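K.L.:
Structure here, sequence nowhere to be found:
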């Protein structure tokens, strides 16, 4: 495996970076479906549907088909909602990567490059909660290049940038299905400091949990 190098984003990589982000986020759809399926009210609805149809039809075929149809329908709805979230991100800060991350103070966008092929990305910008913090965003590594330490190297690049620029901390948000990412951030030194359910109807409905992490930048000795 060739060595990777981390460098600043170039405009010619616009489509590749957006596609890498889209594919990376799309991988979470099965995990989101399993998370929703584990919710008590979902299990209750499926169980009641099965029992009611079984009692009324006196056959296993109808309730099995009905539950299977509900599961398939739910999978399509969740996939559609997730794709809408991805599209929102693409139309937000990833719509104009250079303007958002390469032309403003406290912002930057990096790529991990292996033989002129982009295999990872990460970005940083000032946090909305404090002008002394940076927020890490758009971390993504191609599936076939994971386990090589690329995500950790990208995280450390962000930390070094924050230290050079005089910020006191780097923060980030993770979703309940990003368990591997959470373990990676913790191994780098990020500490979990708050966890909450997204304060929307659908957030509470499916227990859509967001975990926030923070890395304290220690002053130079």
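P.N.:
Structure received. Just so it is clear, the model here is predicted, and its values are computed rather than measured.
K.L.:
switch to C-alpha atoms for all contacts and neighbour counts from now on
P.N.:
Will do.
K.L.:
which helices and strands does the helix or strand containing residue 88 pack with?
P.N.:
Here residue 88, judged by DSSP states H and E, is contained in helix 61-91. Under the contact definition 3 or more C-alpha pairs under 8 Å, 6 or more residues apart in numbering; DSSP states H and E, helix 61-91 sits against helix 14-26, helix 29-37, helix 40-57.
K.L.:
Quick one: name whatever helix or strand follows it.
P.N.:
With elements assigned by DSSP H and E, the helix or strand that comes after helix 61-91 is helix 97.
K.L.:
what sits against residue 175?
P.N.:
Residue 175 makes contact with 208, 209, 210, 211 under the criterion C-alpha atoms under 8 Å, 6 or more residues apart in numbering.
K.L.:
Confirm residue 173 sits in a strand?
P.N.:
Yes: counting by DSSP: H, G, I helix; E, B strand; the rest coil, one finds residue 173 located in a strand.
K.L.:
take the one below as the second:
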């Protein structure tokens, strides 16, 4: 998968150099908002992308700008709900926010998820990530209950129309 948005490249994660750069983006954004990096907990999946995403039927994408990773977005199947996935690790560095990239990334993730026959998308986030909360709420995600990640205090679900 390789797509373009303005002068950004959105592509599949590759083992060669992406693991460290993707982890640095996520760590940086978490720190910016006063949230902890948890390499042995909530962020273990970023260090083990093959196991958590690729081996389970999920996808992990990176956003590249001028040969540097500036964002991430991913999903994998989950047991919660019916034919469900969880969108995870959707982070953008501050210098690339406000360009519509987050909304575009969310829509592309949703399109990929729907094309694989999934019917529900779950997202956990933290209230302090105000831009993310606004993005999800403005794009049809409904607040619900059952947060499973310690640093998150909000959970959303979106129901996709079954394919006919």
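P.N.:
Yes, it's here. These numbers come from a predicted model, not from an experiment.
K.L.:
And the helices and strands packed on helix 61-91 of structure 1: which comes nearest residue 185 of structure 1?
P.N.:
Residue 185 of structure 1 lies closest to helix 14-26 among the helices and strands packed on helix 61-91 of structure 1, at 16.9 Å (C-alpha to C-alpha).
K.L.:
so that closest one matches what in structure 2?
P.N.:
Alignment of helix 14-26 of structure 1 against structure 2: residues 19-31, by TM-score structural alignment.
K.L.:
what about the matching stretch, distance to the chain center?
P.N.:
Chain-centre distance of stretch 19-31 of structure 2: 13 Å, with C-alpha atoms, centre = their mean, to the nearest Å.
K.L.:
For that stretch, give me every contacting residue.
P.N.:
Outside stretch 19-31 of structure 2, the residues that touch it by C-alpha under 8 Å, 6+ apart are 13, 36-37, 46-47, 62, 68-72, 89, 91-94.
K.L.:
same thing but 6 Å
P.N.:
residue 37 (C-alpha atoms under 6 Å, 6 or more residues apart in numbering).
K.L.:
Pull out the buried residues from it.
P.N.:
For stretch 19-31 of structure 2, burial by neighbour count (16 or more other C-alpha atoms under 10 Å) applies to 19, 21, 22, 23, 24, 25, 26, 27, 28, 29, 30.
K.L.:
between the helices and strands packed on helix 61-91 of structure 1, which one is nearest to residue 177 of structure 1?
P.N.:
Here helix 29-37 is closest among the helices and strands packed on helix 61-91 of structure 1 (C-alpha to C-alpha), at 6.1 Å.
K.L.:
any idea of the angle the closest one forms with helix 40-57?
P.N.:
Computed by axes from the mean of the first three to the mean of the last three C-alpha atoms, to 10 degrees, the angle separating helix 29-37 of structure 1 from helix 40-57 equals 70 degrees.
K.L.:
Pull out the buried residues from helix 29-37 of structure 1.
P.N.:
Neighbour-count burial for helix 29-37 of structure 1 flags 29, 32, 33, 36, 37 (criterion: 16+ other C-alpha under 10 Å).
K.L.:
Looking at those residues, which is nearest residue 57 of structure 1?
P.N.:
Nearest to residue 57 of structure 1, judged by C-alpha to C-alpha, of these is residue 37 at 25.1 Å.
K.L.:
would you turn the helices and strands packed on helix 61-91 of structure 1 into TSV with distance to residue 65 of structure 1?
P.N.:
Conversion of the helices and strands packed on helix 61-91 of structure 1 to TSV gives the following (distance: least, C-alpha to C-alpha, whole Å):
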stretch	distance to residue 65 of structure 1
helix 14-26	27
helix 29-37	17
helix 40-57	9
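K.L.:
I'd like to know which of these is closest to residue 63 of structure 1.
P.N.:
Nearest to residue 63 of structure 1, of all those, is helix 40-57, at 4.9 Å by C-alpha to C-alpha.
K.L.:
Residue 134 of structure 1 is in what secondary structure piece?
P.N.:
strand 133-141.
K.L.:
Tell me the helices and strands packed up against that strand.
P.N.:
On a contact count with 3 or more C-alpha pairs under 6 Å, 6 or more residues apart in numbering; DSSP states H and E, strand 133-141 of structure 1 meets strand 117-126, strand 169-175.
K.L.:
returning to what we had before: which of the buried residues of stretch 19-31 of structure 2 lies closest to residue 115 of structure 2?
P.N.:
residue 22 (25.2 Å).
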